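Novice: Sequence and computational prediction follow.
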Amino acid sequence: MGLPEDATADEIKTRYKDLSKSMHPDRGGSADAFSELTAARDAALTSRQP
């Protein structure tokens, strides 16, 4: 997602929203790329939980 390792949950969520606007299949993006983006967001948020 192009974020530093120490990105906060809010930064991750904001970056995901920005990227998903262009990568969503309903907006002309690839379903595979959108799935990868969502998986990256989920993994990044999971690693931030205490």
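Specialist: Received it, and whenever you're ready, just let me know what you need.

Novice: contacts and neighbour counts: CA atoms only from here.
Specialist: Will do.

Novice: List the buried residues of the helix or strand harbouring L45.
Specialist: L45 belongs to helix 31-48 when assigned by DSSP states H and E. Across helix 31-48, burial judged by 16 or more other CA atoms under 10 Å covers F34, L37, R41, A44, L45.

Novice: Report all helices and strands that it contacts.
Specialist: helix 9-23 (3 or more CA pairs under 8 Å, 6 or more residues apart in numbering; DSSP states H and E).

Novice: relative to helix 31-48, how tilted is the helix it packs on?
Specialist: 180 degrees (axes from the mean of the first three to the mean of the last three CA atoms, to 10 degrees).

Novice: for comparison:
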Amino acid sequence: MLGVAAVLLVSSVSWFGSDRAGVGIAQLVLGVALAVVGFLLYRRAPRT
């Protein structure tokens, strides 16, 4: 999940460059949300 969040955050820059700022903002919001959920899941995972 953290990998998907990273890809969304990195690729959102291209939407701003192509005059599609709305898509870029939506992708940023989704990327941040997935990063938060992924981080919380990572913290709750048992360590072996």
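Specialist: Yep, it's here. Just so you know, these numbers come straight off a predicted model, no measurement behind them.

Novice: TM-score them against each other, please.
Specialist: For these two chains in superposition, a TM-score of 0.59 is obtained (TM-score structural alignment, normalised by the length of structure 2); 38 aligned residues with a CA RMSD of 1.6 Å.

Novice: residues in structure 2 matched by the helix holding L45 of structure 1, start to end?
Specialist: The alignment of helix 31-48 of structure 1 onto structure 2 (TM-score structural alignment) spans residues 21-38.

Novice: quick one: the matching stretch to structure 1 mean distance?
Specialist: Taken over the aligned residues, the distance from stretch 21-38 of structure 2 to structure 1 averages 0.6 Å (mean CA distance after the TM-score superposition for structure 1).

Novice: And the contacts of that stretch?
Specialist: With contact meaning CA atoms under 8 Å, 6 or more residues apart in numbering, stretch 21-38 of structure 2 is reached by 1-2, 4-9, 12-16.

Novice: export these to JSON lines and tack on neighbour count and distance to R44 of structure 2?
Specialist: Shown next, in JSON lines, are the contacts of stretch 21-38 of structure 2 (neighbours: other CA atoms under 10 Å; distance: CA to CA, whole Å):
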{"residue": "M1", "neighbour count": "14", "distance to R44 of structure 2": "14"}
{"residue": "L2", "neighbour count": "17", "distance to R44 of structure 2": "14"}
{"residue": "V4", "neighbour count": "13", "distance to R44 of structure 2": "19"}
{"residue": "A5", "neighbour count": "22", "distance to R44 of structure 2": "18"}
{"residue": "A6", "neighbour count": "16", "distance to R44 of structure 2": "20"}
{"residue": "V7", "neighbour count": "12", "distance to R44 of structure 2": "23"}
{"residue": "L8", "neighbour count": "21", "distance to R44 of structure 2": "23"}
{"residue": "L9", "neighbour count": "19", "distance to R44 of structure 2": "23"}
{"residue": "S12", "neighbour count": "21", "distance to R44 of structure 2": "28"}
{"residue": "V13", "neighbour count": "15", "distance to R44 of structure 2": "31"}
{"residue": "S14", "neighbour count": "13", "distance to R44 of structure 2": "33"}
{"residue": "W15", "neighbour count": "15", "distance to R44 of structure 2": "34"}
{"residue": "F16", "neighbour count": "14", "distance to R44 of structure 2": "35"}
